[in-house]
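Chemist: I would like to see how this sequence folds:
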Amino acid sequence: MSIKSMAAKIFAAYIHKKNQAWITNPLATQDLIFKSLLAQAKDTAFGKAHNFNTIQNHEDFCKQVPVRDYEGLKNYIDEVVNGKEDVLWPGKPIYFAKTSGTTSGAKYIPLTKESMPYHIEAARDAILSYIHETGKADFVNGKMIFLQGSPELEEKKGIHFGRLSGIVAHFVPKYLQKNRLPSWETNCIDDWETKVDAIVEETFQQDMTVISGIPSWVQMYFEKLKDKAQQPVGQLFKNFKLFIYGGVNYEPYRAKFENLIGRKVDSIELFPASEGFFAYQDSQQEKSMLLLLNAGIFYEFIKADEFFSDFEGSGPKRYTIGEVEVGVNYALIISTNAGLWAYNIGDTIAFTSIKPYKIIVTGRIKHYISAFGEHVIGKEVEEAMRITTASTGIRINEFTVAPQITPTEGLPYHEWLIEFDADVSENLVDLEAFAIQLDNAMRQQNVYYDDLIKGNVLRTAVVTKIPTNGFQEYMKSIGKLGGQNKLPRLSNDRKIADFLTKK
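Modeler: Prediction:
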């Protein structure tokens, strides 16, 4: 065992013990953060406008601080972008994470000197947790790659702007710098396809042990590696031991990845966002993630099926960590030490455990299909796909689902647009049989969908085969190829479906 791997094990044990302090005291931890956030921000413009100095408890907070999304906070954020201090948080942010907005163009999410360390520590602790649980630490001696956005940043009014993954690149610890790939110059390439080609050239003959990124974009990297090497990635990188991912569910990609790699590899799921680092998988024995209750974030939860309700003009009930239930689908609401207050990040989660608090990401509050009242969510279509690919042995590259409300004939239906793995697509001659299995799996996931099929309101699902690289072409067409961009698993309209089928 090397000195480096031995040191990693010792440090992992130390961090594990340290984290037990908040893991075993979740309610007190969240209460302390709640009070601390209000105390620090009471003299900001937002704090004064919402009378932070009079808030005594969560009930007061709910009355005085309504739930907002980015649009609701935009006027405040615009002031900060223009250089004004003490608006949402004391002073000015040190960075703005620039993301793609839906209605307002670019979104600028503040990162402060108080919030930034938690992004770095959470990623570190996820790896240390893995080391502590498994005892595996040899991978720290090899090369590690993080597929991410460009670290080149813009500056305006003394604040740097860039993609979160590019900002984080500036905080890679010194002890990892020699192990980290790709090079700074390659990381700065904007065009994603050119960048991946350059990464392949840089890493082709390296001893890669850890690879990290969003599965859909890592898949592109693996495919190019396999083409160049004419062998599975796991043979090329014999010491490749750990895949770290976030942003999307890995399960729909798992069979494809294992085929590209040629063997199974341990994986760690993360739940990071520009707004905060919320959770990470802390055990290889289960797929859920530990909710980070000590990370400068106060959490609230709204039941997803009540989110758009208005109870006597006060909006839906907002639950604290001590009030949540296992198995309920919640919209995640956050208040942070970066100055986001009762902020709806758009993601939905469900608790798998409350001792400790562990979650899975179930989708997006705006990404669903409910053209007929079925309210199908991302977790359900992903699980249906996992069941179907596992039972058929058929691998896929990518998929999305959309309703077809006005078919040219017959009943309406859900259309599954699927790009199959090129190695198996020629053998897939019976799309109808595959569709029936998908439909049966979907009916197991969603009772409302099952009722619509039984009641002859909907016909069984239809599978449409999408040509190779069809989804990449779609992402390129909207300027979101690569980086941290993710394809919606489902939508309640046909914008994506119509592009893919060129209608």
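
Chemist: when you work out contacts or count neighbours from here on, use the C-alpha atoms and nothing else.
Modeler: Noted.

Chemist: which helices and strands sit right next to the top strand by length along the chain?
Modeler: Secondary structure of the chain read by DSSP state E shows that its longest strand is strand 343-354. Contact here means 3 or more C-alpha pairs under 8 Å, 6 or more residues apart in numbering; DSSP states H and E; on that basis strand 343-354 packs against strand 329-336, strand 357-364.

Chemist: here is a second sequence; please produce its structure as well for comparison:
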Amino acid sequence: MGLKSALSRPLAAYIHHRYQQWQQDPVATQQRIFRQLLEKGRHTAFGRDHDVAAIRTPADLARQVPARDYEALAPYFERVKQGEADVLWPGRPEYLAKTSGTTSGAKYIPLTKDSLPNHINGARDALLHYVHATGNSRFLDGKLMFLSGSPELEKVGGIHTGRLSGIVNHHVPAYLRRNQLPSYRTNIIEDWETKLDHIVEETLPENMTLISGIPPWVQMYFDKLVQITGKPVKDIFPQFDLFVYGGVNFEPYRAKLFETIGRPIDSIELFPASEGFLAFQDQPGNPGLLLLLDAGIFYEFIPAEQFFEPNPPRLTIGEVELDRQYALVLNSNAGLWGYSLGDTVRFVSRNPYRVVVSGRIKHFLSAFGEHVIGEEVEQTLREAMSQFPEVEVVEFTVAPRVSSDPQEPSRHEWLIEFARPPHDAAAFAAALDAGLRRRNVYYDDLLSGSILAPLLLTPLPAGAFQRYMKSLGKLGGQNKVPRLSNDRKVAEGLMSSEQAR
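Modeler: Okay, the predicted model is just below:
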């Protein structure tokens, strides 16, 4: 056992003990965070505009601070971006995390001196919980790879600005830097395919023990390794035994990823966002992610079915129920107030509070009134794949197919890139339909009433999703394909990319 591996064990025990302390009274923990936020927030421009000094209870907060997304709060973020101090949080942020994909273009999320530890310590604590639970710390003695965005930063309004993963990269502890790959030189390469070639070149001769990244991009890395060596990943990296991921549901990718590796390995799921590191898988094998209630974030939860109402309820942690969908609203020491994150979660435990990430509040399919959510299609696909064990899926998305012909009902279209297709595509499509009907009563009613026809399964050629993402300039990094759309923008984009070949 190496020195890092040995030293990690007492540190893991200490961190686990600290977490156990705040978990004993999570409601009181959140109340303490609430008071701390109000004390600092009252001295800001946002605080004066919303009379934060007069807020005493979460009910006051809900009355005085509406739940709003980035676009609605953009005037405040723009002032921060221009370098103005004391706008959302005292002083100026240490960094701006730049992300893309919103209707207003790039988002600039502040990272303050108070909020940075949440981002830096979240992944560390996830690994230490794994060490504490399993006793396995040997991965710390090998090479660790984090597939991330470029760590190169620019100045915006005098504030260092870049991708969150690149910013966090600057705060990797010195004792881990010698273990870390890829190199800075490789990490700053913007073109994903060029970067991937360099990552493969750097890692092939190394003893890789931990690999982290979004599953579809890690799969691309594994495929490249296998293509070059002709060996499964387990033979290339015999000591590789921990996969860390976040950003998407792992289940649709699990079978193909493990087949490429050549054996099952342990995995840890994280729930990171530019707005905060929110949760991690604290128990191996337990799909629930421990919600971080002592990390400078006061959470509110809007029942998903009421999210689009004029004044939906905003619940605190003590009011949530198990197995109900909630949209997340954040108030944090990054200066986020009533911030609608856009993600939905479902609680699977209240002692401690654990969630699964179920989708995006705006990524649902309800073109016909069915309101299908991401979790439902992912579970449906996983169930169908268990019935057809030959099937491996690379990527997929679901879109409405609205018919103008009264003789041909409208339907859902599942666009799937298979690594290995089903032997009987019609039977596989029928299994998908049956699974979704069991999970969504509205979809079942629409098919029963012949308002919708059974779904259309559209297999896509190998590499279709990669080509589509590349056409958008979103290949690699932290970019993800929407699981569901209420329109055909993604579906038509995929089709257009293939027709243009």
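
Chemist: quick check: next helix or strand after the helix or strand residue 258 of structure 1 falls within?
Modeler: Element membership for residue 258 of structure 1, per DSSP states H and E: helix 251-261. For helix 251-261 of structure 1, the succeeding helix or strand toward the C-terminus, using DSSP H and E, is strand 266-273.

Chemist: check the fit of that following strand onto structure 2 and give the mean distance.
Modeler: Between strand 266-273 of structure 1 and its aligned partner residues in structure 2, the average distance after superposition works out to 0.3 Å, using mean C-alpha distance after the TM-score superposition for structure 1.

Chemist: now do the residue nearest in space to the middle of structure 1 against residue 148 of structure 1, distance only.
Modeler: The C-alpha lying nearest the average C-alpha coordinate of structure 1 belongs to residue 247 (C-alpha atoms, centre = their mean; 2.3 Å). According to C-alpha to C-alpha, to the nearest Å, residue 247 of structure 1 and residue 148 of structure 1 sit 12 Å apart.

Chemist: cool, and residue 390 of structure 1?
Modeler: With the distance defined as C-alpha to C-alpha, residue 390 of structure 1 ends up 30 Å from residue 148 of structure 1.

Chemist: give me the more crowded residue out of the two.
Modeler: Regarding residue 390 of structure 1 and residue 148, a neighbour count based on other C-alpha atoms under 10 Å identifies residue 148 as having more, with 24 against 14.

Chemist: I figured the more buried one hits residue 166, correct?
Modeler: Yes: the pair formed by residue 148 of structure 1 and residue 166 meets the contact definition of C-alpha atoms under 8 Å, at 6.5 Å.

Chemist: top helix in structure 1 by residue count?
Modeler: Ranked by residue count under DSSP state H, the longest helix found in structure 1 is helix 3-23.

Chemist: report the buried residues of it.
Modeler: Residues of helix 3-23 of structure 1 classed as buried by neighbour count (16 or more other C-alpha atoms under 10 Å): 5, 8-9, 12-13, 15, 23.

Chemist: now those residues in JSON lines, with distance to residue 207 of structure 1?
Modeler: Conversion of those to JSON lines gives the following (distance: C-alpha to C-alpha, whole Å):
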{"residue": "5", "distance to residue 207 of structure 1": "16"}
{"residue": "8", "distance to residue 207 of structure 1": "19"}
{"residue": "9", "distance to residue 207 of structure 1": "21"}
{"residue": "12", "distance to residue 207 of structure 1": "23"}
{"residue": "13", "distance to residue 207 of structure 1": "26"}
{"residue": "15", "distance to residue 207 of structure 1": "28"}
{"residue": "23", "distance to residue 207 of structure 1": "36"}
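
Chemist: can you confirm residue 385 of structure 2 is in a strand?
Modeler: No: read with DSSP: H, G, I helix; E, B strand; the rest coil, residue 385 of structure 2 is helix and lies in no strand.

Chemist: not counting sequence-adjacent ones, nearest residue to the equivalent of residue 48 of structure 2 over in structure 1?
Modeler: Taking TM-score structural alignment, residue 48 of structure 2 has residue 48 as its aligned residue in structure 1. When the adjacent residues along the chain are set aside, residue 48 of structure 1 lies closest to residue 42, with 6.1 Å between them (C-alpha to C-alpha, 6 or more residues apart in numbering).

Chemist: if I've got this straight, the match of residue 48 of structure 2 is in a helix?
Modeler: Yes: looking at residue 48 of structure 1 with three-state DSSP, it is inside a helix.

Chemist: number of residues surrounding it?
Modeler: One way to gauge burial is a neighbour count; for residue 48 of structure 1, by other C-alpha under 10 Å, it gives 14.

Chemist: does it touch residue 39 like I think?
Modeler: No: with contact defined as C-alpha under 8 Å, residue 48 of structure 1 does not count as touching residue 39 (11.5 Å).

Chemist: after the longest helix of structure 1 comes which helix or strand?
Modeler: Tracing the chain past helix 3-23 of structure 1, the next element assigned as helix or strand by DSSP H and E is helix 26-41.

Chemist: show me where the stretch 301-450 of structure 1 has helices.
Modeler: Counting by DSSP state H, counting those that start in this stretch, the stretch 301-450 of structure 1 has these helices, from start to end: 378-392, 422-425, 431-445, 447-454.

Chemist: just the buried positions in stretch 102-118 of structure 2, please.
Modeler: Of the residues in stretch 102-118 of structure 2, those buried by neighbour count under the rule 16+ other C-alpha under 10 Å are 107-112, 114-118.

Chemist: which of the residues you listed fall in strands?
Modeler: In strands, judged by DSSP E, the following of the buried residues of stretch 102-118 of structure 2 are found: 107-111.

Chemist: pick the one among those closest to residue 478 of structure 2.
Modeler: Sorting those by how near they are to residue 478 of structure 2, with C-alpha to C-alpha, puts residue 107 at the top with 14.3 Å.

Chemist: next, the contact list for the closest one, please.
Modeler: Residues near residue 107 of structure 2 by C-alpha atoms under 8 Å, 6 or more residues apart in numbering: 70, 97-100.

Chemist: could you dump the residues you listed to TSV with neighbour count and distance to residue 367 of structure 2?
Modeler: Rendered in TSV, the data for these read as follows (neighbours: other C-alpha atoms under 10 Å; distance: C-alpha to C-alpha, whole Å):
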residue	neighbour count	distance to residue 367 of structure 2
70	20	25
97	24	34
98	16	32
99	18	28
100	13	25
